[in-house]
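Visitor: Starting from these lines, generate the structure:
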Amino acid sequence: MAHRWKNDLTRNDTTPEGLFFNRRKLLTGVAAGTIAAALPRGAFAAGEDLEPNSWEQITGYCNYYEFGTGKDDPAKYAHMLTTDPWTITIDGMVDNPGDYALSDVLSQMTLEERIYRFRCVEAWSMVVPWNGFELADLLTMAGVQDGAKYVAFETVYRPEEMPGTRFPVIEWPYVEGLRLDEAMHPLTIMATGVYDRPIANQNGAPIRLVVPWKYGFKSIKSVVRITLTHTQPPTTWKKANHREYGFYSNVNPNVDHPRWSQATERRIGDGFFAKRQPTLMFNGYESEVASLYEGMDLKANF
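Guide: Here you go, the predicted model:
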């Protein structure tokens, strides 16, 4: 399709699988609460000798409050979540509203369209080889109507399968949102796997949003509803603390979090005492996405 993003990242740019998955190890040198930013291309050499982590380590340290606030809670309880079959409801300002079976959606996406390697951010900086497809393709399938300006997302909410939802840690269900042009950008994908494996339940199975120029809390997990609307939708963390979490969540070294600076970041594997380096605007995707925010005050719209 004409809107395809031309990926210039290679397998050599990918964060080694052991470092990507072993959150316990990699976060020992990161201050609590710090959100790191962009990983430059080629930050990891192909010859690094890293022993792959076990499956227990890979899936043992996660943020997924629906299963508990402890980092190991999702690994303990996420097996309770039923992920097959899976249906996504698409509604609002679309020509073809309805319940879309994930299996049917995936059957319409080719393998070429489903491999991406992005610099990504959550509580670390890395390059991740996601398997997925462009969100734009799904929205086109649904038929976006004139006048739609935003895309709202909702995480599955099943208290009987998600013990964390028994506590009012945040408002359930978890919700997120994008502006329509952000959602239609070819860098925005719906991920269904990583390292050529299906996403584990505790990591957002069977399908999650990935927007690589935004911070990780914008990557909503286990999506069951997508709604097209003309008004800006609520987002979970903005509702929880609008002073700290704005709607846009763009990686911007010029906007400090109220409790820490976002001007520098530490690469995974460099160690706690390694020299920090400047955070890249839009997580290194400035040339691809800066035009989306032309004329906007990005300090006011953080």
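
Visitor: From here on, just use CA atoms for contacts and neighbour counts.
Guide: Will do.

Visitor: Wait, residue 256 touches residue 263, no?
Guide: Yes: Residue 256 is within contact range of residue 263, at 7.2 Å (criterion: CA atoms under 8 Å).

Visitor: Give me the more crowded residue out of those two.
Guide: More crowded of residue 256 and residue 263, by other CA atoms under 10 Å: residue 263, with 20 against 14.

Visitor: Okay, and the closest residue to that one other than its chain neighbours sits in which element?
Guide: Leaving aside its sequence neighbours, residue 263 sits nearest to residue 253 (CA to CA, 6 or more residues apart in numbering; 4.1 Å). Using DSSP states H and E, residue 253 falls within no helix or strand.

Visitor: Next, count neighbours for residue 253.
Guide: Neighbour count of residue 253, defined by other CA under 10 Å: 19.

Visitor: so it makes contact with residue 277?
Guide: No: Residue 253 is beyond contact range of residue 277, at 11.1 Å (criterion: CA under 8 Å).

Visitor: which residues do those two both contact?
Guide: Residues touching both residue 253 and residue 277 (CA atoms under 8 Å, 6 or more residues apart in numbering) are residue 264.

Visitor: for comparison, sequence B:
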Amino acid sequence: MLIRIPAPSAVRSSEITPESTYRNRRRFLADMGLGAVGLLAAGCSEAKDAPAPAIAGAAITVGKRSERAGGETVTPIETVSTYNNYYEFGTGKDDPARNAGTLKTRPWTVAISGECEAPGTIDLDALLKPHAIEERIYRHRCVEAWSIVVPWDGVPLADVLKRFKPTSKAKFVAFETLYDKAQMPEARWAGIELPYVEGLRIDEAMHPLAFLSVGMYGKTLPNQNGAPLRLTIPWKYGYKSIKSIVRIRFVEQMPPTTWNKLQPSEYGFYSNVNPDVQHPRWSQRSERRLGELFKRPTLMFNGYPEVAPLYAGMDLRQFS
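Guide: Below is the predicted model:
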């Protein structure tokens, strides 16, 4: 288990490498498909007094469903909702499920600004109202070499962004997550600069695969999975799929992103899943699907080759 120190500091390499997973029994069991839920049932002394994590919320009316993971087996919701990266609620994989209950997801507003003709601040329900909710089953690949398959419920990102009429100066889209110390008391130990920020090039954001998720498995998102609104960018490493979004900006210059600011030699702006570009401290050629024993080869763009034209002519090693 990660040791917390008295004051925030930059995340150490030992805290984010996959090897730490195997030094931690809880994380190892999660990789083997046994997860935090099983440990709670077994009466693990560390978590026995903690409230049970929220697995899912209210049912969502889904208008259309599509299979976009090649027919792969969907990862159980019990695993997806109890094995998370959300540093504002703790740096351990099972911390967010225990701690994110303090997050208040209603009312929720999103501010849209920058290089657009119709900026404004809009309530989340009004933001989504013109769009029918659809469900897409996507692969999701974490930079730490684990992966999941999830039915995400939401709307295409492009459908939302177009409503605010980005101008020709809008070359990138910047996103910002909620940062509230009262709701996120664990954030003081995060070791990263907050609020969490991310960004996409405008053509990436407008790609049909880019998705704004408000639910998963036909129900509203659990807090630990990014409620009430998160990005889902299936061809990029998981940290690009920013959670609990409160601000979107259309900008002319490439925006800063959290992990790139912290360790630019390890985390590029694009962060496309690419087995040929190794993390400086581990290989990205294989991954372990949570719930499976053996590793499988990592697919270029996480198995979504339709995004390749976005990067035509680019050196994908240099622009990683």
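
Visitor: After superposition, what is the TM-score?
Guide: Scored by TM-score structural alignment, normalised by the length of structure 1, the superposition of the two chains gives a TM-score of 0.80; 259 aligned residues with a CA RMSD of 2.3 Å.

Visitor: In the stretch 151-300 of structure 1, what residue spans correspond to helices?
Guide: Secondary structure of the stretch 151-300 of structure 1 (DSSP state H, counting those that start in this stretch): helices at 180-183, 236-240, 286-289.

Visitor: Any chance of TSV for the ones you listed, columns mean neighbour count and distance to residue 86 of structure 1?
Guide: Output for the helices of the stretch 151-300 of structure 1, formatted as TSV (neighbours: other CA atoms under 10 Å; distance: least, CA to CA, whole Å):
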stretch	mean neighbour count	distance to residue 86 of structure 1
helix 180-183	19	21
helix 236-240	17	23
helix 286-289	13	31
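
Visitor: Where in structure 2 does stretch 249-262 of structure 1 fall?
Guide: The aligned range for stretch 249-262 of structure 1 in structure 2 is 271-284, by TM-score structural alignment.

Visitor: quick one on the thing from earlier: to residue 172 of structure 1, which of the helices of the stretch 151-300 of structure 1 lies closest?
Guide: helix 236-240 (8.4 Å; CA to CA).

Visitor: hang on, isn't residue 121 of structure 1 packed against residue 211?
Guide: No: in this structure residue 121 of structure 1 lies outside contact range of residue 211 using CA under 8 Å: 9.3 Å.

Visitor: so residue 241 of structure 2 makes contact with residue 229?
Guide: No: using CA under 8 Å, residue 241 of structure 2 makes no contact with residue 229, being 10.4 Å away.

Visitor: and the match of stretch 249-262 of structure 1, which residues are buried?
Guide: Within stretch 271-284 of structure 2, the residues that count as buried by 16 or more other CA atoms under 10 Å are 271, 272, 273, 274, 275, 277, 279, 284.

Visitor: Of residue 241 and residue 229 of structure 2, which one has the most company?
Guide: Set residue 241 of structure 2 next to residue 229 and count neighbours by other CA under 10 Å: residue 229 wins out with 25 against 21.

Visitor: Against which helices or strands is the lengthiest strand in structure 1 packed?
Guide: Counting by DSSP state E, the longest strand found in structure 1 is strand 125-134. Here strand 125-134 of structure 1 touches strand 115-121, strand 189-194, going by 3 or more CA pairs under 8 Å, 6 or more residues apart in numbering; DSSP states H and E.

Visitor: of all the ones you listed, which lies closest to residue 50 of structure 1?
Guide: Across these, residue 50 of structure 1 has its closest neighbour in strand 189-194 (18.0 Å, CA to CA).

Visitor: What residue in structure 1 is paired with residue 36 of structure 2?
Guide: Per TM-score structural alignment, there is no equivalent position to residue 36 of structure 2 in structure 1.

Visitor: how many neighbours does residue 36 of structure 2 have?
Guide: Other residues close to residue 36 of structure 2 by other CA under 10 Å number 25.

Visitor: if I've got this straight, it is in a helix?
Guide: Yes: counting by DSSP: H, G, I helix; E, B strand; the rest coil, residue 36 of structure 2 is found in a helix.

Visitor: Quick check: chain neighbours aside, which residue is closest to it?
Guide: Nearest to residue 36 of structure 2 is residue 82, by CA to CA, 6+ apart, at 6.0 Å.

Visitor: ok, now which ones touch the one you found?
Guide: Per CA under 8 Å, 6+ apart, neighbours of residue 82 of structure 2: 35, 36, 37, 53, 55, 93, 94, 96, 97, 224.

Visitor: Counterpart of it over in structure 1?
Guide: Residue 82 of structure 2 maps onto residue 60 in structure 1, by TM-score structural alignment.

Visitor: Can you tell me how far its match is from residue 229 of structure 1?
Guide: According to CA to CA, to the nearest Å, residue 60 of structure 1 stands 37 Å off from residue 229 of structure 1.

Visitor: And for residue 289 of structure 1?
Guide: 22 Å.

Visitor: What does residue 108 of structure 1 correspond to in structure 2?
Guide: Here residue 108 of structure 1 is matched to residue 130 in structure 2, going by TM-score structural alignment.

Visitor: In three-state terms, how would its match be classified?
Guide: With three-state DSSP as the criterion, residue 130 of structure 2 reads coil.

Visitor: ok, it - how many residues close by?
Guide: Neighbour count of residue 130 of structure 2, defined by other CA under 10 Å: 11.

Visitor: sorry, back to before: for the buried residues of stretch 271-284 of structure 2, give me CSV that also has distance to residue 66 of structure 2.
Guide: Listed next are the buried residues of stretch 271-284 of structure 2 as CSV, based on distance: CA to CA, whole Å:
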residue, distance to residue 66 of structure 2
271, 25
272, 23
273, 22
274, 25
275, 26
277, 30
279, 32
284, 28
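
Visitor: which stretches of structure 2 form strands?
Guide: When assigned using DSSP E, the strands of structure 2 occupy the ranges 64-68, 109-114, 120-123, 134-141, 146-156, 172-177, 197-201, 211-216, 219-220, 230-232, 245-251, 286-289, 296-297.

Visitor: wait, isn't residue 238 of structure 2 in contact with residue 145?
Guide: No: if you go by CA under 8 Å, residue 238 of structure 2 and residue 145 don't touch, sitting 10.3 Å apart.

Visitor: Who has more neighbours out of those two?
Guide: Between residue 238 of structure 2 and residue 145, counted using other CA under 10 Å, the more crowded position is residue 238 (22 against 19).
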